[in-house]
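Asker: Model the structure of this input:
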Amino acid sequence: MADAANTPTPESCIASHSDEEYDKKCIFCKILKGEMGTELLHSDETVSCFQDIHPGAPHHYLVVPSKHVGNCKSLSKEHVPLVEKMLETGKEILEKNNVTDLSDVRFGFHWPPFCSVTHLHLHVLAPVSQMGFMSRLIYRLNSYWFVTADQLLQRLNSMG
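Answerer: Sure thing, here's the model as predicted:
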């Protein structure tokens, strides 16, 4: 069993970007440090959010941990609060952008090795009904390369 002192919580994932929390080669770490000129739609000690550079839907946001965390395959049960915070933030960003129909929204992660960036990131896509053919394929439900936030949380919660 994990030591409680070493269990990550949303509050412990701070955005100080010390050497161990920042990957100099990671594009998302560079965005969070302000090195890329990307507008942050949300930023706190735990997570940040910005628009996807190649949107797959009219609203396509990425919610990322404010410190470098590997892809979803590297997560453990202790990361559940972080993933929940990412999902909550995605919903808040949609609400701020007048997207209220959550039945036409997709929240998910690309499953390794199908990640273009190894920094954990939640795709927030809306409305799904307006996604084009390629986006429907890339962000396809029940596929080998994309898991919903709920599927990831189920997986993490079932870990011993």
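Asker: When you work out contacts or count neighbours from here on, use the C-alpha atoms and nothing else.
Answerer: OK.
Asker: helices or strands up against the biggest strand by length in the chain?
Answerer: If you go by DSSP state E, the chain has its longest strand at strand 59-65. Where contact means 3 or more C-alpha pairs under 8 Å, 6 or more residues apart in numbering; DSSP states H and E, strand 59-65 is packed against strand 47-51, helix 80-96, strand 122-126.
Asker: Tell me which stretches of the chain form strands.
Answerer: For the chain, applying DSSP E gives strands covering 42-43, 47-51, 59-65, 106-110, 122-126, 146-148.
Asker: which ones are touching the residue positioned nearest the centre of the chain?
Answerer: In the chain, the residue lying closest to the centroid (C-alpha atoms, centre = their mean) is residue 122, at 2.3 Å. Residue 122 makes contact with 62, 63, 64, 86, 87, 107, 108, 109, 149, according to C-alpha atoms under 8 Å, 6 or more residues apart in numbering.
Asker: Alongside the first, I'd like the structure of this one:
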Amino acid sequence: MTPSPLHTDPDCLFCKIAAGKIPSRLVYQDDELFAFHDIHPSAPVHFLMIPKWHIPAMALLTDEHAPMMGRMMVLAPQLALQQGCRPYPQGGFRMVCNTGVDGAQDIHHLHIHIMGGPRPWLRG
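Answerer: So this is what the prediction gives:
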């Protein structure tokens, strides 16, 4: 799946960040994915990974999104290590994907929080 302007929301905060219209502290980007540091980190390492096109929530994924989600799952541990998480099994990280109002999703653009570093963390 290739992102296009038809798959973005001009009012979405994360679409604007991925497009470079709002500054962020970049962790990673390619044609499909964008990762950036959380502005209110809950752990020593805390960044978000998003698709570059607008998918409002994990609950709305379809089979066509499977390759992109697979890439996210494979990329997350690599980026976690690059950002300072210790290797498995003594180290590690947590991945969280809030979905919908009951799932505490604040920004309705699919995003995964990757958090790690020495415990205890501020939250979570």
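Asker: care to give me the TM-score?
Answerer: Once superposed, the chains reach a TM-score of 0.85 (TM-score structural alignment, normalised by the length of structure 2), with 120 aligned residues with a C-alpha RMSD of 1.8 Å.
Asker: if I look at residue 84 of structure 2, how far off is residue 26 of structure 2?
Answerer: For residue 84 of structure 2, the distance to residue 26 of structure 2 (C-alpha to C-alpha, to the nearest Å) stands at 15 Å.
Asker: swap in residue 32 of structure 2?
Answerer: In terms of C-alpha to C-alpha, residue 32 of structure 2 sits 14 Å off from residue 26 of structure 2.
Asker: got it, and residue 40 of structure 2?
Answerer: Computed as C-alpha to C-alpha, the residue 40 of structure 2 to residue 26 of structure 2 distance reads 15 Å.
Asker: who's more crowded, those two?
Answerer: Between residue 40 of structure 2 and residue 26, residue 26 has the larger neighbour count (other C-alpha atoms under 10 Å), namely 14 against 8.
Asker: Trace the more buried one over to structure 1, please.
Answerer: When structure 1 is aligned by TM-score structural alignment, residue 26 of structure 2 is paired with residue 40.
Asker: hmm, back to that, just say which of the helices and strands packed on strand 59-65 of structure 1 is most tucked in.
Answerer: Highest mean neighbour count among these (mean count of other C-alpha atoms under 10 Å): strand 122-126, with a mean of 26.
Asker: and the angle for that one with strand 59-65?
Answerer: 160 degrees (axes from the mean of the first three to the mean of the last three C-alpha atoms, to 10 degrees).
Asker: who are the neighbours in contact with residue 35 of structure 2?
Answerer: By C-alpha under 8 Å, 6+ apart, the residues touching residue 35 of structure 2 are 26, 27, 28, 29, 47, 48, 49, 50.
Asker: ok, the counterpart of residue 85 of structure 2 in structure 1 - how many residues close by?
Answerer: Matched by TM-score structural alignment, residue 85 of structure 2 corresponds to residue 99 in structure 1. Look at residue 99 of structure 1: counted by other C-alpha under 10 Å, it has 16 neighbours.
Asker: Please apply the same query to residue 5 of structure 2.
Answerer: A count of neighbours around residue 5 of structure 2, defined by other C-alpha under 10 Å, yields 9.
Asker: quick one: it from residue 48 of structure 2, how far?
Answerer: Relative to residue 48 of structure 2, residue 5 of structure 2 is positioned 22 Å away (criterion: C-alpha to C-alpha).
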